[in-house]
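K.L.:
pasting a predicted model and its sequence here:
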Amino acid sequence: MLHIVKLAVGCRTLDELATRMRTHMVDGLGAVPTRMMPKKADEVLAGGSLYRVMDGMMLCRQEIVDLRAVTRGDGTSGTLILVRDGIVPITPRAMRPFQGWRYLKPEDAPPDLSHASDGTRGLETLPPRLRRELASLCLL
């Protein structure tokens, strides 16, 4: 199994991401466009999640359901990463900007806030802005 990390360009909060996902749906699933089809698609589809980076912080994940090859509006090929509706907050992690997406090994993935055992358990009840600030100060 492998996960994918991708920037959520233009989103600063989980609420903004949720709004965007409701407007970008295909077959009842959230659709995240990207240029390249993962070469390790089988590993990603074996239980991987899409981890989202917003404003320099990896903040959440969504379960990947499918990867679909598409033809984009300009005639070039592209890929839709189809994800389940639920956005799962994770233990925030700082991350530098990058283009496209990156693979993330399961052992390197930050834990969900609701399942964290590293002293961050219960932080899912804090406002996202406060979680982000604590993470930027290296307090999470």
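P.N.:
Great, that's in hand.
K.L.:
use CA for all of it now, contacts and neighbours both
P.N.:
Will do.
K.L.:
hey, where'd the strands end up in the chain?
P.N.:
For the chain, the strands defined by DSSP state E cover 3-7, 25-26, 29-34, 49-54, 57-71, 77-83, 88-94, 101-104.
K.L.:
ok, the nearest residue to residue 9 once chain neighbours are set aside to residue 70 distance?
P.N.:
For residue 9, ignoring the flanking residues on the chain, the nearest one in space by C-alpha to C-alpha, 6 or more residues apart in numbering is residue 54 at 6.9 Å. For residue 54, the distance to residue 70 (C-alpha to C-alpha, to the nearest Å) stands at 25 Å.
K.L.:
now residue 130
P.N.:
Distance from residue 130 to residue 70, by C-alpha to C-alpha: 38 Å.
K.L.:
alright, now check it against this:
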Amino acid sequence: MALHLIKLCVGCESPEDLEEWIALRLEEKRRRDEPEEHYHVTRMVPKKIEEIIEGGSLYWVVKGMVQCRQRLVDIRPFVDGEGIQRCRLVLDPGVVRTEWQPRRAFQGWRYLKPDDAPADIRAGAGTAELPDHLRRELTELGLL
């Protein structure tokens, strides 16, 4: 069973913001004739790389709630220009909405066991059509 990562999505107000940012970055790469690959750079390198890339995802915490995920394609450690060890989390550019799950703020990324990961929202599911403020309130009350 694949292992996942979870991380705060700093600077995004919604999964739609994340999708727009990804599209912008990929368009910039196209214009510069660079490979159209989407990745997120982190300082710490996961030790369980094989478990993660065998179907794992990066779950994003947006505004205090896990709201979406992206499939992890690869994990590439590297040393930056200042000699600091870093890591590229290579992600599928598609953003998958998940059921909302409250999370407190934390630094960096954390491992997320499959049993603790929120379920994907199926297209046409009733909760997918709820306004964000109502979904947040119902989730905080433990009703979703």
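P.N.:
Thanks, I have the structure now. Owing to the predicted nature of the structure, the values given are computational and were not obtained by experimental measurement.
K.L.:
related to what we said a few turns ago, higher neighbour count, residue 130 and residue 70 of structure 1?
P.N.:
residue 70 (16 against 11; other C-alpha atoms under 10 Å).
K.L.:
still on that earlier bit, structure 2: which residue goes with the residue nearest to residue 9 of structure 1?
P.N.:
Superposed on structure 2 with TM-score structural alignment, residue 54 of structure 1 falls opposite residue 62.
K.L.:
so what's its match up against?
P.N.:
8-10, 12-15 (C-alpha atoms under 8 Å, 6 or more residues apart in numbering).
K.L.:
now do residue 88 of structure 2
P.N.:
Listed by C-alpha under 8 Å, 6+ apart, the contact partners of residue 88 of structure 2 are 39-42, 75-78.
K.L.:
can you select the buried ones from the residues you listed in PyMOL?
P.N.:
A single PyMOL command selects the buried members of these (16 or more other C-alpha atoms under 10 Å):
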select buried, resi 39+75+77
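K.L.:
compare the contacts of residue 88 of structure 2 with structure 1 and list the overlap.
P.N.:
Retained in structure 1: 39-42, 75-78, out of the contacts of residue 88 of structure 2 (criterion both residues aligned by TM-score structural alignment, their matches' C-alpha atoms under 8 Å).
K.L.:
which one among those gets closest to residue 107 of structure 2?
P.N.:
The nearest member of those to residue 107 of structure 2, counting by C-alpha to C-alpha, is residue 42 at 10.8 Å.
K.L.:
count the neighbours of residue 120 of structure 2 for me.
P.N.:
Counted with other C-alpha under 10 Å, the neighbours of residue 120 of structure 2 add up to 14.
K.L.:
please convert the contacts of residue 88 of structure 2 to TSV, extending it with distance to residue 22 of structure 2.
P.N.:
Below are these laid out as TSV (distance: C-alpha to C-alpha, whole Å):
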residue	distance to residue 22 of structure 2
39	9
40	10
41	14
42	17
75	18
76	19
77	21
78	22
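K.L.:
quick check: buried residues in stretch 14-27 of structure 1?
P.N.:
So for stretch 14-27 of structure 1, counting by 16+ other C-alpha under 10 Å, buried means 14, 17, 20-21.
K.L.:
which one of the strands of structure 1 lies nearest to residue 137 of structure 1?
P.N.:
The closest of these to residue 137 of structure 1 is strand 88-94. By C-alpha to C-alpha, the value is 10.1 Å.
K.L.:
so that closest one corresponds to what in structure 2?
P.N.:
Strand 88-94 of structure 1 corresponds to residues 96-102 in structure 2, going by TM-score structural alignment.
K.L.:
list the members of the contacts of residue 62 of structure 2 that persist in structure 1.
P.N.:
Shared with structure 1, among the contacts of residue 62 of structure 2: 8-10, 12-14 (both residues aligned by TM-score structural alignment, their matches' C-alpha under 8 Å).
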